[in-house]
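Colleague: sequence unavailable; structure follows:
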């Protein structure tokens, strides 16, 4: 089974999405959005951009 995106309303009334691996582990969570449609647009954006995204190592802050 493939992973899945879940769109949900949090306790504060914001819409969020999380990406779950096939084993049910949450591997990514979103910011809060003001509407369900905006959260779904966030999912679409991740789907479009993740495959081509670079992996960048960020130096440790002092």
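Modeller: Cool, got the structure. From a predicted model like this one, the values you see are computed outputs, not experimental measurements.
Colleague: C-alpha from now on. contacts and neighbour counts both.
Modeller: OK.
Colleague: look up how far residue 52 lies from residue 11.
Modeller: With distances taken as CA to CA, to the nearest Å, residue 11 is found 33 Å from residue 52.
Colleague: actually, residue 40.
Modeller: As judged by CA to CA, residue 40 and residue 52 stand 20 Å apart.
Colleague: do the same with residue 26
Modeller: Where residue 52 is concerned, residue 26 sits at a distance of 21 Å (CA to CA).
Colleague: more neighbours: which of these two?
Modeller: Ranked by neighbour count (other CA atoms under 10 Å), residue 26 and residue 52 place residue 26 first, with 15 against 8.
Colleague: so who does that one touch?
Modeller: 18, 19, 20 (CA atoms under 8 Å, 6 or more residues apart in numbering).
Colleague: would you mind putting these into TSV with secondary structure, neighbour count and distance to residue 32 alongside?
Modeller: TSV is the format used below for the contacts of residue 26 (DSSP: H, G, I helix; E, B strand; the rest coil; neighbours: other CA atoms under 10 Å; distance: CA to CA, whole Å):
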residue	secondary structure	neighbour count	distance to residue 32
18	strand	18	11
19	strand	18	14
20	strand	17	17
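Colleague: one more to weigh against that first structure:
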């Protein structure tokens, strides 16, 4: 599979959910004190992401 979510502890000991595509981290969440909170963040992205608007900002 070319893409997946991972949950990993950061240097501060917090759990971070990452979206990885072809072994490259595309985005990550803030750090959470529990693995369950990181899983909830992934669930929120899966639920709310498909309907999210795309906003292009020209500098």
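Modeller: Thanks, I have it. All of these numbers come straight from a predicted model, not from anything done at the bench.
Colleague: just give the TM-score of the two.
Modeller: Once superposed, the chains reach a TM-score of 0.87 (TM-score structural alignment, normalised by the length of structure 2), with 59 aligned residues with a CA RMSD of 1.3 Å.
Colleague: show me where structure 1 has its helices.
Modeller: Here structure 1 has its helices, by DSSP state H, at 36-50.
Colleague: ok, back up a step: can you list the contacts of residue 26 of structure 1 in a markdown table and add distance to residue 30 of structure 1?
Modeller: Converted to a markdown table, those look like this (distance: CA to CA, whole Å):
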| residue | distance to residue 30 of structure 1 |
| --- | --- |
| 18 | 6 |
| 19 | 9 |
| 20 | 12 |
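Colleague: just confirm residue 3 of structure 1 contacts residue 19, I think it does.
Modeller: Yes. Judged on CA atoms under 8 Å, residue 3 of structure 1 makes contact with residue 19 at a distance of 7.1 Å.
Colleague: so what sits against both of the two?
Modeller: Taking CA under 8 Å, 6+ apart as the contact rule, residue 3 of structure 1 and residue 19 have no neighbour in common.
Colleague: which one of the contacts of residue 26 of structure 1 is nearest to residue 36 of structure 1?
Modeller: Residue 36 of structure 1 lies nearest to residue 18 out of the contacts of residue 26 of structure 1, by CA to CA, at 13.0 Å.
Colleague: and the gap between that closest one and residue 59 of structure 1?
Modeller: Where residue 59 of structure 1 is concerned, residue 18 of structure 1 sits at a distance of 26 Å (CA to CA).
Colleague: and residue 19 of structure 1, by the same measure?
Modeller: Counting by CA to CA - residue 19 of structure 1 and residue 59 of structure 1 are separated by 26 Å.
Colleague: likewise residue 7 of structure 1?
Modeller: For residue 7 of structure 1 relative to residue 59 of structure 1 (CA to CA), the value is 32 Å.
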